[in-house]
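Chemist: sequence and predicted structure, then a few things I'm wondering about:
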Amino acid sequence: MRMRDTFIKPMHPEGRRFVAIFAAITLVLFLLWEPLGWLGVILTIWCYYFFRDPERVTPARPGLVISPADGIVSLIEKAVPPAELGMSDMALTRVSVFMSVFNCHVNRAPVAGKVTAVAYRPGKFFNASLDKASVDNERNSLCIEMPDGRQLAVVQIAGLVARRIVCFVKPGDTVQTGGRFGLIRFGSRLDVYLPPGVEPLVSIGQTMVAGESIIAELSMIGDRTE
C-alpha cells in the first residue's frame, strides 16, 4: 500500500455535494478574513473525511454476522425488532453500534441474503447512544432473509446531529455480506437484531469496523447461556 493511500481514502458520491458547499463557503470566508478561510479549509477536510468510503476486506468464512458500521458497541440487550418490518414479536438479541461524527458512515450488510422489507419511520433526534433512540428516533429498518430461511434485522438510526438516512436497497434486492447498503449523515447508530438463539461475540465498548469485525456466528446456537 502506498503512503498516500493511508491518508487519502475514496469518497462516497453522497459526499460530493457537501464538500463542494463547504469549499464554496471557504472561498467566501477567505475573502472576508483569512483566518476564517483556514477554518473553512479544516471543516472542508473534515467533511471529505466524514464521507470517506474505504475498501474493506470481509471475512470469507460463511455463517458470520459482520458489523454494519464503524464505531463502538454501545448496547447489547434483548428487544423486539421494529414492528414495521412485520417480523415476529419475539425479543431478540440486539447489538447496537454507535457512530461518532469521526467514524466512516457508510453502512454495510451484516449477512448475505434477500432484502424482504425496508421500512422508514420518522421520529425524534435524541443522542443515538441512548437506549430510547431505538424506539423514538428517526429510523430506517431492513429485514434480510438468509439462504437458510432465518431473518436478521438491521436498523439505521438517526442521532442528535444526523438529519438524513440514506438507503441504497429496496425489497427484493440481494445483498452480500459486507456490501454497502446505505449511510447516515453526521453521527448515528446501527442496530442488529440477531436470529433466535444466536449470541453475540462482542462486548460493550468494543471497537467495530464495518464490513470486517465479527459480531456473531450463526452456527453458534445455544452454546452460551444468559
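Modeler: Yep, it's here.

Chemist: please make it C-alpha for all contacts and neighbour counts, starting now.
Modeler: OK.

Chemist: off-centre distance for stretch 198-218?
Modeler: 13 Å (C-alpha atoms, centre = their mean, to the nearest Å).

Chemist: do the same with stretch 217-226
Modeler: With C-alpha atoms, centre = their mean, you get 24 Å for stretch 217-226.

Chemist: contacts for it, please.
Modeler: Here stretch 217-226 makes contact (C-alpha atoms under 8 Å, 6 or more residues apart in numbering) with 63-65, 195, 197-201.

Chemist: please spell out which residues along that stretch are buried.
Modeler: Buried residues in stretch 217-226, counted by 16 or more other C-alpha atoms under 10 Å: 217-218.

Chemist: go on, stretch 158-170?
Modeler: For stretch 158-170, the neighbour count (16+ other C-alpha under 10 Å) marks 158-162, 164-165, 167, 169 as buried.

Chemist: structure two is appended below for comparative analysis:
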Amino acid sequence: LGFKSKWGPKYYIRQITGLIARRIVCPLSVGDPVKRGERFGMLKFGSRTELYFDNAFEVDWKVKVGDKVKGGGTVIAVVKVAGSAAETPENEEAVSA
C-alpha cells in the first residue's frame, strides 16, 4: 500500500502473509482516503507488516526489530520532512501500529 503524506513525500506499508494462515484482509481500493489511526486491514496468524519511508523523511524510530506492537496503540516512529525545522510540530507526524 502506498500513502502520500500531507507534505508530499510517500510512504509504503507492505503486508506479508504468515506461513500458516496466509490471509490478509484489506478492504481499500486505489484512491481511498485513510485517516490517521484508521484501520485499513487485518493480518491474521503470524503475518507481518513492513514500513518504508521516502528519503525525503527523517525518521526517529521508537521501536526496534522484534518489539511487540499493538495496533492503534504503539507509536512506531516520528517522521518529519527532511530539512524542515525540528521545532515545527506541523512538520512532524507520529506513525502508530
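Modeler: Thanks, I have the structure now. Every value quoted in this text rests on a predicted model; they were computed, and no experiment measured them.

Chemist: circling back: out of the contacts of stretch 217-226 of the first structure, which are buried?
Modeler: Burial by neighbour count, 16+ other C-alpha under 10 Å: within those this picks out 64-65, 195, 197-200.

Chemist: closest one of those to Trp46 of the first structure?
Modeler: Val65 (30.5 Å; C-alpha to C-alpha).

Chemist: check the spacing between the counterpart of Arg180 of the first structure in the second structure and Gly71 of the second structure real quick.
Modeler: Applying TM-score structural alignment, one finds that Arg180 of the first structure aligns to Arg39 in the second structure. Remark: distance between Arg39 of the second structure and Gly71 of the second structure (C-alpha to C-alpha, to the nearest Å) = 8 Å.

Chemist: from Val69 of the second structure, how far off is the residue in the second structure sticking out farthest from the centre?
Modeler: Here the centre of the second structure is the reference, and by C-alpha atoms, centre = their mean the most remote residue is Ile20, at 24.0 Å. To Val69 of the second structure, Ile20 of the second structure is 21 Å away according to C-alpha to C-alpha.

Chemist: same check on Arg48 of the second structure?
Modeler: On the measure of C-alpha to C-alpha, Arg48 of the second structure and Val69 of the second structure end up 11 Å apart.

Chemist: which one is Ile24 of the second structure nearest to, not counting chain neighbours?
Modeler: Once flanking residues are discounted, Ile24 of the second structure sits nearest to Leu43: 4.8 Å by C-alpha to C-alpha, 6 or more residues apart in numbering.

Chemist: ok so, going back, where's the residue farthest from the centre of the second structure, which helix or strand?
Modeler: Here Ile20 of the second structure is covered by no helix or strand, with elements defined by DSSP states H and E.

Chemist: quick one: map it onto the first structure.
Modeler: Mapped onto the first structure by TM-score structural alignment, Ile20 of the second structure lines up with Val161.

Chemist: how close does that match sit to Gly113 of the first structure?
Modeler: Val161 of the first structure is 31 Å from Gly113 of the first structure, by C-alpha to C-alpha.
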